[in-house]
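Novice: sequence first, predicted model second:
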Amino acid sequence: MDYFFQQLINGVALGAIYGLIAIGYTMVYGILGMINFAHGDVFMIGAFIAMIVFMMLLTLPAAVPIALALLIMLIVSMVFTSVWAWVIERVAYRPLRGSFRLAPLITAIGMSFVLRNFVQVEQGPRNKPIPEMISGGFVIPGTDVFVLNKQLLVVVVTAVLLFIFSHIVSKTPLGRAQRAVEQDGKMAALLGINVDRVISITFIMGAALAAIAGTLYLMNYGQIHFADGFIPGIKAFTAAVLGGIGSLPGAVLGGLLIGLTEALWQTYFPPEYKDVAVFLILAIVLVFMPSGILGRPEVEKV
């Protein structure tokens, strides 16, 4: 039983990372109605930038406290990935916004390949490890379940960011503008909302979350590879659909369900089939709940 709960802890930590990436997917889809398939590679770039910053900090003559190093990594990674997201939106999406729906999808896949191959050329095809940043943990009283400090940090950061971004979307003028653009972009523009700026800010917000997820992923697993944006990106997209794309809590809930499914499947079943289990659960949920667990049914505009 202790091993079961240990895997639950591991699954929650992994699912929290998926959930952070999924929030970026669901925000862009909620505004534009299209999937940014380059988002997973933005997550990967965020992790690489965090790794480079951390290795640079290690070369300083004076030791930098881990908390300060992690904060610097997060800030620098968020800045660079936000710039990337702004460029992607301006170059790959804005010119095609009025085109047929397949065009932005193809462009998104193209941008994904561009980002992935750029990192492969610049950083090489091998795994890039870093020294352990946060060590130690604690045993849950009365059990043999060991919770790593870095796992706890991942869960706490995800919960805090979910609260902050949910507040932004539901309670702030920016959130009201985002919801207006989501409902009817043309009418929002007629009412004085700068639609282009709202969309760009949404891309930047999603990229900042992906950077945080990439930094936490690097901290938690201690290495990153240029192809690591693809599988987590696909699973995060699956999490967004599973939880109800367009719902921020749904994105995190979907991420947690996928993380738990992977962790528990590897415990009791052949681990090579864990991805099959994830997509099977997605298919079953969508059969009975086409809008996802927390999603709202789409209302066709006439």
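Specialist: Good, I have the coordinates.
Novice: only C-alpha atoms for contact and neighbour calcs from this point on.
Specialist: OK.
Novice: next one: Val91 from Ser200, what distance?
Specialist: 11 Å (Cα to Cα, to the nearest Å).
Novice: next up, a second structure to put side by side with the first:
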Amino acid sequence: MLNEIIQTIPQVLIDGLALGTVYAVIALGYTMVYGILELINFAHGEIFMTGAFIGTALLIFMTGTGWGAALPAIVMLIIVLIVTAFLTGFLGMGIERLAYRPLRNAPRLIPLITAIGISFLLQDVVRFIAELTKGNYIVTGPSLFTEQVLIKTSSISSIFNDASIKTSFIIVLVTAVIMMIALDIFVNRTRWGMAMRAVAQDRETASLMTVNVNKVISITFFVGSALGGATGVLFAVQYGTIDPYIGFILGLKAFTAAVIGGIGNIRGAMIGGLLLGVLEMFASANLTLLTGGVFGAEYKDVFAFAILIIVLLFKPEGLLGKPVTEKV
């Protein structure tokens, strides 16, 4: 049994990194908003889903109008990523301005319920538009970067099976890593990033130091939503088929990744997402073998949330989070 598990490791790592980078970038949106407002923005998964639909619609339009022949696929993808990031960024800002800002001083449960309501609203709006334009809410985008590359891991060691990589995996991984590094630099090295960290530490004191708190919060929603929307495009390119409900389970898992890494910690969200993706793919590949056929690959979601429970039991603040002492 151990031999069979080891043989699958190369493919598990490849598939896990592809999924984990998606979780990691979505988790950044959760952790940024929580770090500043202490609000769990459960609509963030649906912003990711909206980005997937906007990006797919743009790709279908561009390939259908001859741009596909005129422009290289990578150039088309970059254009679609930028346009989608801006549109979903402004969508996130609009949601914050209309739905969250008026409730900023309300009990925490009220904005949370509002976020859930917005997520259902976005699901239904996207489903309505998709059915109106395509006749079906399940949409398949144009095939980009579908070439398969075989990696001969068996030549490195006889205990491993060969693994295959789609070129889309390389595109998704590289783009997601660039976005994560850019965000880390933005938060830790720029003036606006310093303002975000100041507001996250003490909103009232930051406002007394001439920091425009409302603008900082709006920019936080813009950046987090732009990253989520761009990740939706990467997800659509990697997996091909999307529907209005992909944001729900992916959003929950990204939130799980943020909690595992340490909610409010940007680097923790990155590590939590990658870790969760690899563990989930490991469960998908080996759960049947490990349980003697009792549990199949479909129980990988249960495995992911079981990891969350274990982490919270032994390290409630997350892997990179710091315990907070409350003065009374």
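Specialist: Yep, that arrived. For clarity, every value in this text was computed on a predicted model and none was experimentally measured.
Novice: among Val91 and Ser200 of the first structure, which residue is more densely surrounded?
Specialist: Neighbour totals were compared for Val91 of the first structure and Ser200, and Ser200 leads with 20 against 13 (other Cα atoms under 10 Å).
Novice: Ala227 of the first structure in helix, strand or coil?
Specialist: Under DSSP: H, G, I helix; E, B strand; the rest coil, Ala227 of the first structure falls in the coil class.
Novice: which position in the second structure pairs with it?
Specialist: Aligned counterpart of Ala227 of the first structure in the second structure: Tyr245 (TM-score structural alignment).
Novice: same question, Thr267 of the first structure
Specialist: By TM-score structural alignment, Thr267 of the first structure lines up with Ala285.
Novice: name the nearest residue to its match, ignoring sequence neighbours.
Specialist: Ala297 (6.6 Å; Cα to Cα, 6 or more residues apart in numbering).
Novice: tell me who's in contact with that neighbour.
Specialist: 283-288 (Cα atoms under 8 Å, 6 or more residues apart in numbering).
Novice: for Ile310 of the second structure, state which of those is nearest.
Specialist: Ala283 (15.6 Å; Cα to Cα).
Novice: just give me the longest helix of the first structure.
Specialist: The longest helix of the first structure (DSSP state H) is helix 2-32.
Novice: next secondary structure element downstream of that one?
Specialist: helix 39-58 (DSSP states H and E).
Novice: residues in the second structure aligned with that next one?
Specialist: Helix 39-58 of the first structure maps onto residues 44-63 of the second structure, going by TM-score structural alignment.
Novice: superposed on the first structure, what's the mean shift for the matching stretch?
Specialist: On superposition with the first structure, the mean distance recorded for stretch 44-63 of the second structure (mean Cα distance after the TM-score superposition for the first structure) is 0.4 Å.
Novice: what comes up buried for that stretch?
Specialist: Residues 44-60, 62-63 are the ones in stretch 44-63 of the second structure that count as buried (16 or more other Cα atoms under 10 Å).
Novice: now that stretch, how far from the centre of its chain.
Specialist: 14 Å (Cα atoms, centre = their mean, to the nearest Å).
Novice: cool, stretch 198-207 of the second structure as well?
Specialist: 27 Å.
Novice: do stretch 228-244 of the first structure as well
Specialist: Distance, centroid of stretch 228-244 of the first structure to centroid of chain: 8 Å (Cα atoms, centre = their mean).
Novice: what residues of it count as buried?
Specialist: Buried-residue list, stretch 228-244 of the first structure, by 16+ other Cα under 10 Å: 228-230, 232-244.
Novice: rewinding a little: how about the residue nearest to the match of Ala227 of the first structure when sequence neighbours are not counted, secondary structure?
Specialist: Nearest residue to Tyr245 of the second structure, sequence neighbours excluded (Cα to Cα, 6+ apart): Gln123, at 6.6 Å. Here Gln123 of the second structure is helix, with the state taken from three-state DSSP.
Novice: mind listing what Leu70 of the first structure touches?
Specialist: Phe54.
Novice: what's the counterpart of it in the second structure?
Specialist: Match for Leu70 of the first structure (TM-score structural alignment): Leu77.
Novice: remind me which helix or strand its match belongs to.
Specialist: helix 73-95.
Novice: what of Phe138 of the first structure?
Specialist: strand 137-139.
Novice: mean deviation (superposed) between that strand and the second structure, please.
Specialist: Mean for strand 137-139 of the first structure is 3.3 Å (mean Cα distance after the TM-score superposition for the first structure).
Novice: contacts for that strand?
Specialist: Contacts for strand 137-139 of the first structure (Cα under 8 Å, 6+ apart): 145-150.
Novice: which of those residues lies closest to Asn127 of the first structure?
Specialist: Nearest to Asn127 of the first structure among these, with distances taken as Cα to Cα, is Lys150, at 20.6 Å.
Novice: tell me who's in contact with that closest one.
Specialist: 134-135, 137, 219-220.
Novice: equivalent range in the second structure for stretch 181-188 of the first structure?
Specialist: Under TM-score structural alignment, the match for stretch 181-188 of the first structure is residues 199-206.
Novice: would you mark the buried spots in the matching stretch?
Specialist: Buried, per 16+ other Cα under 10 Å, within stretch 199-206 of the second structure: 199-200, 203, 206.
Novice: likewise stretch 298-305 of the second structure?
Specialist: Here stretch 298-305 of the second structure shows 300, 303-305 as buried, counting by 16+ other Cα under 10 Å.
Novice: could you do stretch 152-162 of the first structure as well?
Specialist: Those would be 153-155, 157-159, 162, for stretch 152-162 of the first structure by 16+ other Cα under 10 Å.
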